[in-house]
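A.B. asks: Let me see the structure of the following:
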Amino acid sequence: MLKNLTKLGVPIGIVLIVVMLVVPLPSAVLDMLIALNITGALLVLLTAMFVTRPLEFSAFPAVLLVMTLFRLTLNVSATRLVLLDGYAGKVIDTFGHFVVGGSLIVGLIIFVILLIIQFVVITKGAERVAEVGARFTLDAMPGKQMAIDADLNSGLIDEATARKRRQEVHAEADFYGAMDGASKFVKGDAIAAIIITVVNLIGGMGVGLLQHGMAPGEAVTTYSLLSVGDGLVSQIPALLLSVATGLVVTRSAGDEDMGSDILKQLGARRMPLQIAGFGALALCLIPGLPKIPFLIAGGAMLLFSMRVPSQAEAAEAEAAAAEVAAEATSTSDHPERLAAEIQVDPLGLELAPDIIDLVDAGHGGDLLQRVRSLRRKVASELGVVVPPVRTRDNLELPAHTYAIKLFDVEVARGEAPPGCVLAIGEFLGSLPGTPTQEPVFGLEAKWVPQTLRAQAELSGATVVERSSVITTHLSAVVTQYASRLLGREDVRMLTDVVKRTHPNVVDELTPAQLSLGEVQRVLQSLLDEGIGIRDLVRIYEALSLRAQTTKDLDALVESARAALGPAVVAPHVVDGTVHVITFDPQFEQRMLEGLRPTDQGPMIVLDPMSAHHLIGGLANLVVEAENANLTPVLVCAPQLRAAVRRMVRPAVERLPVLAYPELTGAAQIRSVGVVDGHAQVGAGA
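C.D. replies: Got it, this is the predicted structure:
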């Protein structure tokens, strides 16, 4: 019941304020409402003084609007009584006579001084501070959101904590944006006060002279003092709210409805309520002021303050938190804490400060979402769970630059200029922009302004967004270094997943025949050659059979490749055809005879000239095939495959090496060329 009243209290109050604009109020009721207005403004000021963070008073913009509307409504009601009856209640009459000494000149001077203080000093300053605070808060949002997403991606916080922190960031931005607008209400209220006072002066004298038949001197004295008294009564709470506005903006919306936020936050602390209550009671000491309205207002404040829970528990909690913080500080050099701080992130993405907009979802930045999608894509293609990508800004990076790090060592770098898109093609000379190369495939490209995107597409270029460029580059790096990213704990986790559905396969393999480290080396070797390890069941079955006779790494890898079968050659099949490079049979026999075991695995012993012609011939055939838009593979005998891969990889890294039995998954095989130890023998169609 109380909660429903809390929700309905403020909406009903706002409706009554609007009704007051058209319904005449008795002077006694007006006195009560004026006392409530002054006391409420004092409470808002004290609450603003006691908050430590603006978000603790997130309802302040709404309070400011409601209080301003309430005060203007009282001005309208007072004006109606002044013009109709020549009397607007005891409070206004007292302010018009006692506060200003019954002198029109003194009243006008005090009123003008209050206006100058409020309009020129406080209101103008609060408006400027609110405007600057809103701009700075919005500018800082991308960095704050990037820090939250980086902590989430790195596993430092969970999704619930990240969601809460994002809400706080957005609430802070909403608060300062609302304050920027609310400060305009304060400025408009000051202007309205001047206009209303002038209208009261002129209108009152006109009514006194024309309708009530007063003498000119009597009309001027009566209505001028009433008008000035009304202006002073309205300007005092307006001045308090202006000060409160300045306090709040120099030091965001809540989770509940506006009424609950306002009433809960105004009554959250006992001290402001008590001070406001005693302040209202102290006003009763002024001679001539009506005692009952201020006694009621002050007594209500004091009574309500007694219902506010004691702050003792909060003080105890703060003391306990301070003690815990002190203890944490004293143990900040504990070995475990230091060990946690020096942990190296497996995968990191660093951005120059001018491109952090890529991670700001509020401005269309979707880089972090693309990175999360990339992790799912790599997991579905390679079977590797990529560790979280730690994304952060780096002030040392050149403008427009991003860097990809592997175990805190930079392995790749690129550019993503703000406001540009990457146009990839051969005919880009007519487009303005900065020439560059596509970071993954080395294609000719140019960074062109976003506004010329349509023109670039019409010229035949492929246009790529900045986020896509970075994500593609990151994907290539992850694929290239997938074997290094596969750690021992990752292998254990993947093995546990297999064990849930195929427990016998895992129990037969490890630790009975192979240790987890040996299994890791096999999986890393497969990833090293671009072979996915999603089908762990068949890989483990093959390893358990081969491990019964040997634990040689190359032999285990070959058995795993054989078990995968068509999956090995599938990535190289285009339109049902695989294009192959082979060795001359006689030269292949020579290589078989030259095969020698070593500590690093089997090696092929060749004379320097034959090795030179072999590497040169392979490189030429690969270039010719790529110029014809073909992706060839080198095929050899199964006994040679590992040794050949080890020999050609340093010179032709992008050339896959397959064994003859692994071609069973290809519907059609076309020869690209044959290589021997003397020269390139020929090329086939």
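A.B. asks: can we go C-alpha only for contacts and neighbour counts from here?
C.D. replies: Will do.
A.B. asks: who touches stretch 486-506?
C.D. replies: Residues from elsewhere that reach stretch 486-506 (CA atoms under 8 Å, 6 or more residues apart in numbering): 384-386, 507, 516-517, 519-520, 524, 536-537, 540-541.
A.B. asks: the helices in the stretch 301-450 of the chain, which residues?
C.D. replies: 312-330, 335-341, 367-382 (DSSP state H, counting those that start in this stretch).
A.B. asks: Out of those, flag the one nearest residue 631.
C.D. replies: helix 367-382 (19.2 Å; CA to CA).
A.B. asks: Who are the packing partners of the longest helix along the chain?
C.D. replies: In the chain, with assignment by DSSP state H, the single longest helix is helix 159-210. Contacts defined by 3 or more CA pairs under 8 Å, 6 or more residues apart in numbering; DSSP states H and E place helix 159-210 against helix 60-85, helix 124-153, helix 216-250.
A.B. asks: just these: most buried one?
C.D. replies: Most buried of the helices and strands packed on helix 159-210 by mean neighbour count (mean count of other CA atoms under 10 Å) is helix 216-250; its value is a mean of 23.
A.B. asks: Now the element after that helix, going C-ward?
C.D. replies: Towards the C-terminus, the helix or strand next in line after helix 216-250, according to DSSP states H and E, is helix 258-266.
A.B. asks: quick one: the helix or strand just after that next one to helix 258-266, angle?
C.D. replies: As assigned by DSSP H and E, the chain's next helix or strand after helix 258-266 is helix 270-282. Taking axes from the mean of the first three to the mean of the last three CA atoms, to 10 degrees, one finds helix 270-282 and helix 258-266 inclined to each other by 80 degrees.
A.B. asks: count of neighbours near residue 562?
C.D. replies: For residue 562, the count of nearby residues is 19 (other CA atoms under 10 Å).
A.B. asks: Do I have it right that it meets residue 662?
C.D. replies: Yes. Here residue 562 reaches residue 662: they are 6.9 Å apart, a contact under CA atoms under 8 Å.
A.B. asks: Could you also give me the structure for this next sequence, so I can compare it with the first?
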Amino acid sequence: MALNDTLNLRQLLTPANLRQLAAPILIIMILSMMVLPLPVFLLDVFFTFNIAVSVMVMLVAMYSRKPLDFSVFPTVLLVTTLLRLSLNVASTRIVLLEGHGGPDAAGKVIEAFGNFLVGGNTAVGIVVFVILTVINFVVITKGAGRIAEVSARFTLDAMPGKQMAIDADLNAGLIDEKEAKRRRKEIAQESDFYGAMDGASKFVRGDAVAGIIILVINIIGGLFVGVMQHDMAVGDAAHTYTLLTIGDGLVAQIPALIISVAAGLVVSRVGDEGDIGGLVIGQLFANPAVMTLTAIIIGVLGLIPGMPNLVFLLLAAVLGGLAWIRHKQMQEAEAEAAAPAAAKQAEAPRADAQEASWNDVSQVDVLGLEVGYRLIPMVDKGQDGELLKRIRGLRKKFAQEVGFLSSPVHIRDNLELKPNAYRIALKGVEVGSGEAYPGQLMAINPGHVSGPLQGRETTDPAFGLPAFWIDTGMREQAHALGYTVVDASTVVATHLNHVILNHAAELLGRQETQALLDHVGKDSPKLIEDLVPKLLPIGTVQRVLQNLLEEGVNIRDMRSIIEVLAEHAPRTQDPVQLTVKVREALGRAIIQGLFPGNADVNVMALEPGLERILMQAMSAGGEGGAIEPGLADTLLRQTAQIAQRQEDIGLPPVLLVPSQLRMLLSRFLRRAVPSLKVISNSEVPESRTIRVTAMIGAQQG
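C.D. replies: Okay, here's the model as predicted:
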């Protein structure tokens, strides 16, 4: 029995359990001080502990890199406020009971604050106490409370916009699902933190009011106790109890002031991650010109007769010295940055000293990005350009979702472009362009914002949505109005991702096809050997894969694609016919991509009469059968109208047709309605229910 008790005690006293018990024990002790009498020595210990805790809280607030690093601060604010009030109650009890015994009756800490800090002068003590209370209550606490209130409101209003920005980064491949969850959790924590700080600031305000009331009560109560119960003279009683009360008030008010400063430091942080000391030094003393001008102004003031010349001139000399040191540091940094470039230029041979060679014949890049000179820092490896990281993420996400590794993006500067312009080229031909402004943000209107913004009006280059280029300081305002806010590198990366997805078929060249087959051959070597080149040349396989990519079908399931090609290659070498067979085999995945889950397949269909006419045109003209011009115009117009109605009600624009018409209508309608997907009856799995929501006919009633 004793052994079991010992084991249970050891389990209870583990570090983890002790850490969990610390907070409840502290709260119970604090509440106990309000009702139980404390010895004078123990009161001194708790007063000293209160001062130490307040200093620790302020230092943690200063060294925190962002507000959420000190997310427990609202709780700490409540506990420290409760501790001070409990000490006030305990000290009031001792002052009134033992105050007649002299200035040290309530402990050495109160005596020190009452005698040393204010020189034993009750009038000075009262004035100092009132000033500290006013500073704490009127200036620091009120300002910090207002900042917390506004921050809470704007943080809550900005949550939808921030969530949309995270979704945009996730869809663009800039972050993965794990990072998206972390950011969403951080946004929720930030909202909770500022909301808690808005309420917790009321604790400090109430503490300041309570300090004044306790001061008045103690002075009046001390006079009554000293005169009526201990037969002290009125003057002696007033002096003794007032001095003790002042010491008691100051020993509580100074930690309160420190905690209020810590609260102000936490809620007044803006943007940058870093400790406050480093940010202040880095931003306030970063510009040598500012320090030089300040030194000149202070020096001129120091030369005026009657001014404290020594102090002013000494400070001017210090500022001038700091400016000179900072200027030298900046020159050395510039020299170090320029040295590698100069060395590289010196090593480069002169162009006019060499004969022409095959090295002068440059190949056209499959995928290129050209930038104006102001965008160079975004793509400079030496400056750790953010856009480079995003492009690497785009290629990885493209490979995972589409099924092959695209050519690298070759980036170069182009002085012929505007300073903030960029151009995306595919095999030397421009396929996209736009402008980006480093240091600014693009606020994109997703269609349901609550107001305009002050900024440069523009259009999102990827999707054509209306947008504004705004300053970074307007981020929270834009989020609150419902805009999706992204930085300049994200704008370019999203546009590039959009272009790559739309031109995936053109990016799949012979080399990429061979690399893809080699990659599949590592796991299924026999499958590849039986197909290429025994049954099909690699060019035919490439054309089939391109046909799939042109219609937005990914080629991740290469095993199924190769098996279908190997099965039907002995009977036909036509890429179009082979594509039809592959699409039928991939039908489940195609339909799943358009209609996730087991929901009904809501499609548009052709009116039977129109379907017969198109089938006759196909039989008369073969695979490339022509459609009568008037009928073609009506078909295009009606399809566009009905597809738009489908999108308006939240359904994907999908047209279901017989397999003989699918390829013809897909190519014919794709240019007029880019978002339209054309599927055949044979591609829909038997387990899925088809529901026709709209009918396309030659005539509309």
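A.B. asks: if I line the two up, what does residue 82 of structure 2 land on in structure 1?
C.D. replies: Under the alignment (TM-score structural alignment), residue 82 of structure 2 pairs with residue 69 of structure 1.
A.B. asks: What segments of the stretch 501-650 of structure 1 are strands?
C.D. replies: Under the criterion DSSP state E, counting those that start in this stretch, the stretch 501-650 of structure 1 contains strands at 577-583, 595-596, 603-604, 633-636.
A.B. asks: Redo those strands as CSV? Include mean neighbour count.
C.D. replies: Converted to CSV, the strands of the stretch 501-650 of structure 1 look like this (neighbours: other CA atoms under 10 Å):
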stretch, mean neighbour count
strand 577-583, 22
strand 595-596, 15
strand 603-604, 20
strand 633-636, 22
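A.B. asks: Those: which one's closest to residue 392 of structure 1?
C.D. replies: strand 633-636 (39.2 Å).
A.B. asks: by contact count, what packs against the closest one?
C.D. replies: strand 577-583, strand 657-659.
A.B. asks: relative to strand 577-583, how tilted is the helix or strand following the shortest one?
C.D. replies: Next helix or strand after strand 657-659 of structure 1 toward the C-terminus (DSSP H and E): strand 668-675. Inter-element angle recorded for strand 668-675 of structure 1 and strand 577-583: 30 degrees (by the same axes, to 10 degrees).
A.B. asks: And the most centrally placed residue in structure 1, how far from residue 398 of structure 1?
C.D. replies: Residue closest to the mean C-alpha point of structure 1, counted by CA atoms, centre = their mean, is residue 145 at 2.2 Å. Distance of residue 145 of structure 1 to residue 398 of structure 1, given as CA to CA, to the nearest Å: 22 Å.
A.B. asks: same deal with residue 503 of structure 1?
C.D. replies: Taking CA to CA as the measure, residue 503 of structure 1 falls 52 Å from residue 398 of structure 1.
A.B. asks: got it, and residue 204 of structure 1?
C.D. replies: In terms of CA to CA, residue 204 of structure 1 sits 70 Å off from residue 398 of structure 1.
A.B. asks: got it, and residue 552 of structure 1?
C.D. replies: Going from residue 552 of structure 1 to residue 398 of structure 1 by CA to CA gives 47 Å.
A.B. asks: so which of the strands of the stretch 501-650 of structure 1 comes closest to residue 9 of structure 1?
C.D. replies: Across the strands of the stretch 501-650 of structure 1 (criterion: CA to CA), the nearest stretch is strand 577-583, sitting at 76.3 Å.
A.B. asks: Against which helices or strands is the closest one packed?
C.D. replies: strand 633-636, strand 668-675.
A.B. asks: That strand vs structure 2, mean deviation?
C.D. replies: When structure 2 is superposed, strand 577-583 of structure 1 averages 6.7 Å from its matched positions, counting by mean CA distance after the TM-score superposition for structure 1.
A.B. asks: Residue 122 of structure 1 -> structure 2?
C.D. replies: Residue 122 of structure 1 maps onto residue 140 in structure 2, by TM-score structural alignment.
A.B. asks: That match falls within a strand, correct?
C.D. replies: No. Remark: residue 140 of structure 2 does not belong to a strand; assigned using DSSP: H, G, I helix; E, B strand; the rest coil, it is helix.
A.B. asks: my guess is residue 6 of structure 1 meets residue 262, correct?
C.D. replies: No. Between residue 6 of structure 1 and residue 262 there is no contact under CA under 8 Å: 9.5 Å.
A.B. asks: more crowded one of those two?
C.D. replies: Counted by other CA under 10 Å, residue 6 of structure 1 and residue 262 do not tie: residue 262 has more neighbours, with 22 against 18.
A.B. asks: what separates the more buried one from residue 9 of structure 1, distance-wise?
C.D. replies: Remark: distance between residue 262 of structure 1 and residue 9 of structure 1 (CA to CA) = 10 Å.
A.B. asks: what's the neighbour count on residue 541 of structure 1?
C.D. replies: Each residue near residue 541 of structure 1 was counted by other CA under 10 Å, and the total is 18.
A.B. asks: Please apply the same query to residue 52 of structure 1.
C.D. replies: 11.
A.B. asks: In contact with it, which residues?
C.D. replies: By CA under 8 Å, 6+ apart, the contact list for residue 52 of structure 1 reads residue 251.
A.B. asks: In structure 2, what stretch matches stretch 444-454 of structure 1?
C.D. replies: Using TM-score structural alignment, stretch 444-454 of structure 1 lines up with nothing in structure 2.
A.B. asks: circling back: as a markdown table, the strands of the stretch 501-650 of structure 1 with distance to residue 103 of structure 1 would be great.
C.D. replies: Formatted as a markdown table, the strands of the stretch 501-650 of structure 1 follow (distance: least, CA to CA, whole Å):
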| stretch | distance to residue 103 of structure 1 |
| --- | --- |
| strand 577-583 | 104 |
| strand 595-596 | 116 |
| strand 603-604 | 111 |
| strand 633-636 | 103 |
